[in-house]
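In: for reference, the sequence and a predicted model appear below.
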Amino acid sequence: MEEKDLFEKLVGQQIGNYDFNNKNLLKQAFTRRSYTEENGGENNEVLEFIGDKALDIGVVRYLVNKYGNAPSKESLNQMKWLGQKYEDEFSCELDEGELTQLKQRLVQKDTLARRIDELALADYLVMGKGDELSNRSQEKSVKEDLFEAIIGAIAIDSNWDFEKIQEAVEVMLNPDSILNSGEEIDYVTLIYQWDESFCEVPWFKYNDGSYRYTWYMQEENTVYQSWSEIDTLEKDGSGPITKRCYVKIRDDLPTFVGFGRSKNEARKYACKTAYLYLEENDLFFTIKDEIDEPTLEMAINQLEILARRDYFSLPKYVAEERHDENGNPVWQVSCSIEEFDVSYTIESSSKKSAKKEAAFEMLKYVLDNYEEE
C-alpha cells in the first residue's frame, strides 16, 4: 500500500471512515503554514476557520438531539411515509445558558487537544523544519487547530452536509463521555487507554445496513454485541438501528462489533463488547505490566517511569546526614509518594545506596498495593 493510501486509511478510520471525494483536502488539513512557507502549496489555516464554525454546528445539533424533542431524520422519513406531519412545538430539557455552557465545554482547547491525543492524529502533521525542531505538534493550540481543520475539510468536501459533519464531530469528539459526568461508563476511552498501553490505536470500520442480517451472518473470530442489549436498544423508541461498527484492538484478539442509530453509538457498543471480553479473559493491563522486573539498581528510574505515566505523583526524597561515634557519615534517606500513606526510610554510609534502597522498598509497595481507579 502506498504511503498516501496508508495515511488516508489510518486517519479515515479514526474520523468515522468519512470517504473524501477530494483526497487533497484531507492532506491539507494536516499541513501547517510553516511547511507551505518553505515548500509552497496550501495549508490548513482557512480550514481551521471553517472547521471552527462547522464544529459549532455539529455540537449544537448533537445537544439538540440529546436534550430536545426535535425528531431525527429517520423519524421524519418514517412520518412522511405514513402520511404524518411533525407539528409539535420544540422543547428542551436545558435553557439557553445551560446549553451554552455545555457547548463551550465541548469545543474548548483542552477538550479538542485531548481528543487529538487519543486519536493519535498529531503524528501525521506536516510541518516546517522549525516547527519540527521545537516539537510544536505537542502544543495544545496546534492540536486544536488540527481538529478544527479536519472538520473544516469534511465540511467543504461534503458541501456542508450537516448529517456528515455531525457524524464526524460525534466520532472524533466522543461528546457522551464528556457530558455523562460519571453516570455511564465511557467504554470508548477505556479501549483507547487499553491499546495505548501497547503503543497502539484501535482500528474502526463503520457500515450501514440491517443489524439482523449482520447478526445472522456472523463472521468467524468476531464477537458481537449481545442480542438482549440490541433488543432493548431497538425497543426504546429512539429510532431504527442502522449503523454498525467493527473495532480491532490487537491482531491476536477477535474483531468486536456493535450496533446503534449513529456511528458514535455503534462505536460505543463495539467498545463495550471489547471491554467485556477483556474483562472476562483477564486481559487488562496493570501497573505491574509496566515494569518487567523491579530491581534495586533501577528502582529510582522505575518509580519515576510510573509517575511520568500518571499512576501517581513523582516520589519525594528527604536526605539527612549525621555521623556515628567514630565520625563516619551516616545517610538517612526517606522516600514517599503523595497518594500513599506509607514512607520508607533507609540508613547507609552512602547517600546513593540509601536512596536506591528506599526507592526499591517503595516500588515493591506500590506494585502490590496500587488500585486502578
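Out: Cool, got the structure. Residues are numbered from 1 along each chain as shown.

In: contacts, neighbours, all on C-alpha from now
Out: Noted.

In: ok but Asn21 is inside a helix, no?
Out: No. Applying DSSP: H, G, I helix; E, B strand; the rest coil, one finds Asn21 to be coil, outside a helix.

In: ok, it touching Ile156?
Out: No. Counting by CA atoms under 8 Å, Asn21 sits too far from Ile156 to count as a contact (10.2 Å).

In: and the helices in the stretch 101-250 of the chain, which stretches?
Out: 109-119, 129-133, 140-157, 162-173, 175-179, 187-196, 211-216, 227-235 (DSSP state H, counting those that start in this stretch).

In: which strands and helices sit next to the third one?
Out: When you say that, I think you mean helix 140-157. Secondary-structure packing of helix 140-157 (3 or more CA pairs under 8 Å, 6 or more residues apart in numbering; DSSP states H and E): helix 23-29, helix 45-67, helix 109-119, helix 162-173.

In: returning to that earlier point: highest average neighbour count across the helices of the stretch 101-250 of the chain?
Out: helix 140-157 (a mean of 24; mean count of other CA atoms under 10 Å).

In: picking that back up, of the helices and strands packed on helix 140-157, which is nearest Glu148?
Out: Taking CA to CA, helix 45-67 is the member of these nearest to Glu148, at 4.4 Å.

In: who's in contact with that closest one?
Out: Here helix 45-67 makes contact (CA atoms under 8 Å, 6 or more residues apart in numbering) with 29, 32-33, 70-72, 92-94, 99, 103, 106-107, 145-153, 155, 162, 165-167, 169-170.

In: next one: the most centrally placed residue in the chain from Lys352, what distance?
Out: The residue lying closest to the centre of the chain (CA atoms, centre = their mean) is Glu118, at 3.4 Å. Glu118 sits 39 Å away from Lys352, going by CA to CA, to the nearest Å.

In: out of the helices and strands packed on helix 140-157, which is closest to Lys248?
Out: In terms of CA to CA, the element of the helices and strands packed on helix 140-157 nearest to Lys248 is helix 109-119, at 14.3 Å.

In: and the angle for the closest one with helix 162-173?
Out: Orientation note: helix 109-119 sits at an angle of 80 degrees relative to helix 162-173 (axes from the mean of the first three to the mean of the last three CA atoms, to 10 degrees).

In: relative to the whole chain's centre, how far out is helix 109-119?
Out: 8 Å (CA atoms, centre = their mean, to the nearest Å).

In: check it against this one:
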Amino acid sequence: MKKIEQRINYRFKNKHLLQEALTHSSFTGNDIDNERLEFLGDAVLELVISEYLYSHYPFKEGVMTRLRANIVCSESLTMAAKNLGLGEYLIMGKGELVTGGRRRKSNLSNAFEAVVGAVFLDSDYENTRSVVLHALKKNISLSLDGKLVKDYKTELQEYIQQYEKNMLEYSLVKSEGPEHDKTFYIQLQHNKKIVSEGSGKSKKEAEQNAAKVYLAQCTERDTQSAKGKKHVSKRIRDKGL
C-alpha cells in the first residue's frame, strides 16, 4: 500500500478505506467493493474542478461547464489512473482478472473516483483537493489547450441551444453482462423523439457515444442544407436574377 500512497501523494490514516477503494465488485473474498466510494468521489471531483476553474480563470459559466465535463470524463480519469498505476493494485475476482480487468477503462476510471472518495473520508477537502489537482494536473492543462478528449454531450447541448424549445434526455434502456463487466445501452431523445443510441462499459461512456452519433447526424444535416442553399444561389446567379 505504501507505493500507491506515494503515487497518489497521500498517506491514509485508515488503510481499510484505500483497500475498499481498490476492491472491484467481482472480488468475493469480503463484503466490500468500491462502488459507494466511487459515487462519493464522483461528486467530490466535480466540486474540486469547479472550484479550481472558478478560482483561477475568468471564464463564463458555459466554458467552465465544458472544461469540467472534459476533465472529469471517464477517458480523462482513465488516463490519470494509468499514470498512477492503479490497475496493478486493483483487487478483483479471477474471472475479471484473466479477462483484462486491470486494463479495463471502466475499472480504472471507477477506481480513480473511489480513491478520491476514500481520501475525502480519511481527511478533508483541502487534502482531497491537493490529491485531485496533483493527479489531474496534466489533464487540466490539456483540456485548457483543447487537446484532452472530445466531450460530445456538451458539444451537442451547445449545438441544440441555438434553437428554441430543445430538450435532450438520456435514458438507460438495458444493461447486459455480469455485474463486474456490464455493457450499458443508452437511448437519446430530442424533444421526446428517439434520435440515437449508444453503448459502453459505463453509463457515461454510453451517453457520450449516443451524443456522438446524434451530433454527427446534426452536422451532416447542416452540411447538406448548406450545400443545397449554395446550389440554389448559384442557379439564381446563373439566370441573372
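Out: Everything's here; your move. None of these values were measured; they are calculated from a predicted model.

In: dump the helices and strands packed on helix 140-157 of structure 1 to a markdown table, plus distance to Trp215 of structure 1.
Out: Output for those, formatted as a markdown table (distance: least, CA to CA, whole Å):
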| stretch | distance to Trp215 of structure 1 |
| --- | --- |
| helix 23-29 | 33 |
| helix 45-67 | 28 |
| helix 109-119 | 28 |
| helix 162-173 | 23 |
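
In: to Tyr317 of structure 1, which of those helices lies closest?
Out: Nearest to Tyr317 of structure 1, of these and by CA to CA, is helix 109-119 at 32.0 Å.

In: what residues in structure 2 pair up with that closest one?
Out: On the basis of TM-score structural alignment, helix 109-119 of structure 1 is assigned to residues 74-84 in structure 2.

In: same thing with stretch 334-353 of structure 1?
Out: The aligned range for stretch 334-353 of structure 1 in structure 2 is empty, by TM-score structural alignment.

In: that stretch: end-to-end distance?
Out: Using CA to CA, one end of stretch 334-353 of structure 1 lies 12 Å from the other.

In: sorry, back to before: gap between the residue nearest to the centre of structure 1 and Lys9 of structure 1?
Out: As judged by CA to CA, Glu118 of structure 1 and Lys9 of structure 1 stand 17 Å apart.

In: and what of Asp161 of structure 1?
Out: 22 Å.

In: between these two, which one's more packed in?
Out: Neighbours were counted for Asp161 of structure 1 and for Lys9 using other CA atoms under 10 Å; Lys9 has more, 15 against 12.

In: doesn't that one fall inside a helix?
Out: Yes. Judged by three-state DSSP, Lys9 of structure 1 forms part of a helix.

In: list the contacts of the residue nearest to Arg115 of structure 1 when sequence neighbours are not counted.
Out: Spatial nearest neighbour of Arg115 of structure 1, excluding adjacent residues (CA to CA, 6 or more residues apart in numbering): Leu173 at 6.3 Å. Going by CA under 8 Å, 6+ apart, Leu173 of structure 1 touches Leu106, Leu112, Arg115.

In: how many neighbours does whichever residue in structure 2 pairs up with Phe49 of structure 1 have?
Out: Aligned against structure 2 by TM-score structural alignment, Phe49 of structure 1 finds its counterpart in Phe39. Other residues lying near Phe39 of structure 2 total 14 when counted by other CA under 10 Å.

In: and the gap between Phe39 of structure 2 and Leu67 of structure 2?
Out: Separation of Phe39 of structure 2 from Leu67 of structure 2 (CA to CA): 21 Å.

In: so where is stretch 102-110 of structure 2 in structure 1?
Out: So stretch 102-110 of structure 2 sits over residues 137-145 in structure 1, by TM-score structural alignment.

In: what residues does that stretch touch?
Out: Outside stretch 137-145 of structure 1, the residues that reach it (CA under 8 Å, 6+ apart) are Glu45, Glu48, Lys109, Asp110, Leu112, Ala113, Ile116, Ala122, Asp123, Leu125, Asp131, Arg136.

In: which of the residues you listed lies closest to Tyr213 of structure 1?
Out: Checking those against Tyr213 of structure 1 by CA to CA gives Ile116 as the nearest, at 34.4 Å.

In: show me the contacts for the equivalent of Ala135 of structure 2 over in structure 1.
Out: Correspondence of Ala135 of structure 2 to structure 1, assessed by TM-score structural alignment: Met172. By CA under 8 Å, 6+ apart, Met172 of structure 1 lies in contact with Gln14, Ile15, Gly16, Arg115, Leu119.

In: for Gly95 of structure 2, same thing?
Out: Listed by CA under 8 Å, 6+ apart, the contact set of Gly95 of structure 2 reads Ser26.

In: do you know how far it is from Leu17 of structure 2?
Out: Distance from Gly95 of structure 2 to Leu17 of structure 2, by CA to CA: 24 Å.

In: what do you get for Ser171 of structure 2?
Out: In this view, Ser171 of structure 2 and Leu17 of structure 2 are 33 Å apart by CA to CA.

In: who has more neighbours, these two?
Out: More crowded of Ser171 of structure 2 and Leu17, by other CA under 10 Å: Leu17, with 20 against 13.
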